[in-house]
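>>> My questions are about this predicted structure, shown below with the sequence.
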Amino acid sequence: YQSRSFPSAYNLARTGTLSTSWDELLWAAITIGRPSTYHVFQHGPTSFHEAIFRLSLIRMAVEQNWHRHLQRTDAFAALDPTEKGMVSYFLGMTLCKLFSSRILNTPSLLHLDVFRPQLNPTILGRSRPDLVGENNAGKWYAFESKGRSSVPSSGDKAKAKLQAHRLVSIGGHPCTLHVGSFAFFQSDLLKFYWRDPDPDAKEPIELPRPGEEWRYYYEPGLSLASMLDEGAMALEHERADATVTIHPKIRELLEQGLWLQAREAARMLQDEFGSDGYRPDGLRVVAGESWSKSYDFSERR
């Protein structure tokens, strides 16, 4: 990965390699807080399918090579440009979430689209950041996350910079970082670039502090965990080869629909979560053995 223009206080390396695991990568994919394509229907099984869809995108897009680096699969290379764009966009958000959690101590991100019912859609528009997150110290960060099937151009990076600038505050608290990021493939290897440029906001966006919007963050994971407990969707679970468990103190709140309370409780319980093997949000995702094997494109066509 490459980091550019971050304040010196963050002490980010300009280049490096981030060591992760399939468990952590799948956790990032499942918990990107954005409205689901299934939300036009009832919640429950539809959120389960949304979670399976996210896992399937990761499985189809990347695999680990002999050097244990992530590379693109033959299946991804075979997609048409429109399909590559969709998968790359999701991969961009997943890596943005992963790096935000590991390097900026900001594990919980929400997509700006979850605020659409509260804001005039013309305010959000198309030229705006994708994600917003609050770190463990109460600082808010804005992220414009993009994905590319090849190395992004200087024009791509400049556009991401402008979009990240527009978000200026959440609940009256100013954004500390306005990050433009890219996940992309270079010589088939998965790479990541992010930059925090000096803010120069035009048409600024001010968001309310999220409350019920945290349902979009937790619902896919809760649905996966619930379906597994009920023994439902067995074939889908077998194909996904990943299990989700939720810390009892968080799950109790989620099952009551207390989304904000679950988020606030998670902030207070992170030390306990870590000692019990959970992520900072109270979820634990475990990838099966198949994730460490090459993706068999021929069996899935």
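Cool, got the structure.

>>> contacts, neighbours, all on C-alpha from now
OK.

>>> Which stretches in the stretch 151-300 of the chain count as helices?
With helices called from DSSP state H, counting those that start in this stretch, the stretch 151-300 of the chain shows them at 154-165, 215-230, 234-240, 248-255, 259-268, 270-275, 297-300.

>>> for the chain, longest helix please?
If you go by DSSP state H, the chain has its longest helix at helix 81-104.

>>> which strands and helices sit next to it?
helix 22-30, helix 45-61, strand 140-148, strand 173-186 (3 or more Cα pairs under 8 Å, 6 or more residues apart in numbering; DSSP states H and E).

>>> Off-centre distance for that helix?
7 Å (Cα atoms, centre = their mean, to the nearest Å).

>>> buried stuff in that helix?
By neighbour count on 16 or more other Cα atoms under 10 Å, the buried set for helix 81-104 is 84-85, 87-101, 104.

>>> Please identify the most buried of the helices of the stretch 151-300 of the chain.
Among those, helix 215-230 has the highest mean neighbour count (mean count of other Cα atoms under 10 Å), at a mean of 21.

>>> residues contacting residue 214?
33, 110, 259-260, 263 (Cα atoms under 8 Å, 6 or more residues apart in numbering).

>>> Repeat that for residue 286.
If you count contacts by Cα under 8 Å, 6+ apart, residue 286 has them with 22-23, 242-244.

>>> surely residue 55 meets residue 240?
Yes - with contact defined as Cα atoms under 8 Å, residue 55 reaches residue 240; the gap is 6.7 Å.

>>> wait, residue 145 sits on residue 96?
Yes - between residue 145 and residue 96 a contact is recorded at 6.3 Å, counting by Cα under 8 Å.

>>> Quick check: the residue nearest to residue 123 when sequence neighbours are not counted vs residue 199, distance?
Closest residue to residue 123 apart from its sequence neighbours, by Cα to Cα, 6 or more residues apart in numbering: residue 205 at 7.0 Å. As judged by Cα to Cα, to the nearest Å, residue 205 and residue 199 stand 13 Å apart.

>>> got it, and residue 248?
According to Cα to Cα, residue 248 and residue 199 sit 41 Å apart.

>>> cool, and residue 156?
Remark: distance between residue 156 and residue 199 (Cα to Cα) = 17 Å.

>>> for residue 101, same thing?
Shown here: residue 101 relative to residue 199, a distance of 22 Å by Cα to Cα.

>>> again, but for residue 277
Residue 277 sits 38 Å away from residue 199, going by Cα to Cα.

>>> what about these two, which has more around it?
Taking other Cα atoms under 10 Å, residue 277 and residue 199 do not tie; residue 199 has more neighbours (18 against 13).

>>> Now for that one: which residues touch it?
Applying Cα under 8 Å, 6+ apart, the residues near residue 199 are 165, 178.

>>> for comparison:
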Amino acid sequence: MVALPPPAFEARYRTYAFPTGVINGGGKLSFNTDDLAHALVATGRAPGDRSRYGAASAYEWLHRVSLIPAYIRRNYHGRLTRSRLALELDRSELVGVSYALGQAMTAVFCRMELAVSHLLHVDRYFQQYGVQFNGRKRADLFGLSPNGWVVAEAKGRSRTMESELRGKLELQKRSVLTVCGAVPWLALGCVASFPIRDGGMELDAFDPEKAEPDALVIPGGADDAMLAYYLPFVTIIDLGASATDVGQQQLVVGDFGPLGVRVGLLRSIYQRVQRGAQERDMAGFSEDIQVVLREAPLAELGLFPDGTRVDTNWPDAVSVQDWSEDF
């Protein structure tokens, strides 16, 4: 479907108060529309439980992923900017775009800088297993890295980050005490913002150490979290038209042709997720997935570290020169 890889975006990031040796100072993220579309699957709040929601969660993802060709552009310098259409949205509409970008860019940052391979939304996990919680002050995302669980609070801002946001974000990202019985290895807050109206996106990430006294305990185990992570991918693939590329029989692929996007997953993981969801065959689920990922030729198949593949075909859309260079 995609002859050449999508052009890369660049976004500058700054980090504050991370533990020594984890990540310090700042730098640039290099990513593309495939990375953004993948992150929008992983961080979506809509669960993949078709017994209760039908295909609604997949349609919800299609709605969010369409924000990329509609509102995202790549300028001459490679920076991620917003389209003219995005800048003409009313405030409430622009807030929605900024929210989705904040979630997606937090996932991209965590995968590329912290090796978090499976980052999902807390709400999706809680809805999947009927977990109840008190209050609204909690982090958005959690996922597994080689060093342990990572908790992240994500924010998106259509302008510059307000001065008091860092304090609010620190409270939310400290709001998780344990994940599946383990203390998080790292908790961070991440803000994607546009300090200059027509300028490029920037990221700020914070990592204060102190935990809240009434912090949330995310129950369950790695098997439950892993199933909740993959269910939306399976739902989306099943909604699309079935497609198999030459030499790619190891993948199950859903094609959304006219929309310029397709989503794939290793066939062995797809089948294991189906067994877990339909037959409640959960014993050793997470370990089964990890074995598959260790043995599969992920790079050769062009897959993300979680065994998925998201291909987008929007080179013309994101390169349209409908933004200003006056910055």
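Perfect, thanks for sending it. Because the structure is predicted, anything quoted here is derived from the model rather than measured.

>>> care to give me the TM-score?
Once the chains are laid over each other, their TM-score by TM-score structural alignment, normalised by the length of structure 1 reads 0.85; 288 aligned residues with a Cα RMSD of 2.7 Å.

>>> circling back: quick one, which of the helices of the stretch 151-300 of structure 1 is nearest to residue 130 of structure 1?
helix 154-165 (8.0 Å; Cα to Cα).

>>> what helices or strands is the closest one leaning on?
Here helix 154-165 of structure 1 touches strand 140-148, strand 173-186, going by 3+ Cα pairs under 8 Å, 6+ apart.

>>> That helix vs structure 2, average distance?
Compared with structure 2 after fitting, helix 154-165 of structure 1 has a mean deviation of 0.7 Å; criterion: mean Cα distance after the TM-score superposition for structure 1.

>>> rewinding a little: just say which of the helices and strands packed on helix 81-104 of structure 1 is most tucked in.
strand 140-148 (a mean of 27).

>>> which secondary structure elements does that strand contact?
Packed against strand 140-148 of structure 1 by the contact rule (3+ Cα pairs under 8 Å, 6+ apart) you find helix 81-104, strand 131-134, helix 154-165, strand 167-170, strand 173-186.

>>> Turn these into CSV, including distance to residue 75 of structure 1.
Putting these into CSV (distance: least, Cα to Cα, whole Å) gives the following:
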stretch, distance to residue 75 of structure 1
helix 81-104, 10
strand 131-134, 28
helix 154-165, 25
strand 167-170, 36
strand 173-186, 14
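
>>> got the contact list for the residue nearest the centre of structure 2?
Structure 2 has residue 39 as the residue nearest its centroid, 2.7 Å off, counting by Cα atoms, centre = their mean. The contact partners of residue 39 of structure 2, by Cα under 8 Å, 6+ apart, come to 103-105, 107-108.

>>> And stretch 219-228 of structure 2, what's buried?
Quick answer for stretch 219-228 of structure 2 (16+ other Cα under 10 Å): 219, 222-228.

>>> ok, which pair from those is furthest apart?
Farthest pair in those (Cα to Cα) is 219 and 227. Separation: 14.2 Å.

>>> ok, residue 241 of structure 1 touching residue 235?
No - in this structure residue 241 of structure 1 lies outside contact range of residue 235 using Cα under 8 Å: 9.9 Å.

>>> how deep is the residue nearest to residue 123 of structure 1 tucked in, by neighbour count?
Using other Cα under 10 Å, residue 205 of structure 1 is surrounded by 17 other residues.

>>> Just tell me what it corresponds to in structure 2.
Taking TM-score structural alignment, residue 205 of structure 1 has residue 216 as its aligned residue in structure 2.

>>> For the helix or strand that the longest helix of structure 1 is followed by, enumerate the helices and strands it packs against.
Counting by DSSP states H and E, the element after helix 81-104 of structure 1 in chain order, helix or strand, is strand 109-111. Judged by 3+ Cα pairs under 8 Å, 6+ apart, strand 109-111 of structure 1 is in contact with strand 131-134, helix 215-230.

>>> Kindly recompute the last result at 10 Å.
helix 81-104, strand 131-134, strand 140-148, helix 215-230 (3 or more Cα pairs under 10 Å, 6 or more residues apart in numbering; DSSP states H and E).

>>> Find me the equivalent region of that strand in structure 2.
Counting by TM-score structural alignment, strand 109-111 of structure 1 corresponds to residues 119-121.

>>> mean per-residue distance, that stretch to structure 1?
On superposition with structure 1, the mean distance recorded for stretch 119-121 of structure 2 (mean Cα distance after the TM-score superposition for structure 1) is 1.6 Å.

>>> Need the residues that contact that stretch.
For stretch 119-121 of structure 2, contacts defined as Cα atoms under 10 Å, 6 or more residues apart in numbering pick out 39-47, 103, 106-108, 110-111, 139-145, 149-153, 225-226, 228-230, 306.

>>> switch the cut-off to 7 Å
Stretch 119-121 of structure 2 is contacted from outside by 42-45, 107, 140-144, 229, using Cα atoms under 7 Å, 6 or more residues apart in numbering.

>>> Nearest to residue 89 of structure 2 among those residues?
residue 44 (22.2 Å).

>>> how about the closest one, what does it touch?
By Cα under 7 Å, 6+ apart, the contact set of residue 44 of structure 2 is residue 121.

>>> again, but for the one 3 residues further on
Under the criterion of Cα under 7 Å, 6+ apart, the neighbours of residue 47 of structure 2 are 57, 124, 128, 232.

>>> Could you pull up the residues touching residue 63 of structure 1?
Under the criterion of Cα under 7 Å, 6+ apart, the neighbours of residue 63 of structure 1 are 70-73, 294-295.

>>> Can you tell me what it aligns to in structure 2?
By TM-score structural alignment, residue 63 of structure 1 lines up with residue 73.

>>> how much space between the counterpart of residue 140 of structure 1 in structure 2 and residue 51 of structure 2?
Residue 140 of structure 1 is assigned residue 149 in structure 2 as its aligned equivalent, the criterion being TM-score structural alignment. Using Cα to Cα, one gets 29 Å for the distance from residue 149 of structure 2 to residue 51 of structure 2.

>>> just residue 162 of structure 2 next, same as before
Distance, residue 162 of structure 2 to residue 51 of structure 2, by Cα to Cα: 42 Å.

>>> Repeat that for residue 288 of structure 2.
24 Å.

>>> Tell me which residues touch the equivalent of residue 178 of structure 1 over in structure 2, please.
In structure 2, the residue matched to residue 178 of structure 1 (TM-score structural alignment) is residue 187. Applying Cα under 7 Å, 6+ apart to residue 187 of structure 2 gives the contacts 150-152, 173-174, 207.

>>> Same list (those) but as TSV, adding distance to residue 135 of structure 2.
Formatted as TSV, the contacts of residue 187 of structure 2 follow (distance: Cα to Cα, whole Å):
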residue	distance to residue 135 of structure 2
150	21
151	18
152	18
173	14
174	14
207	22
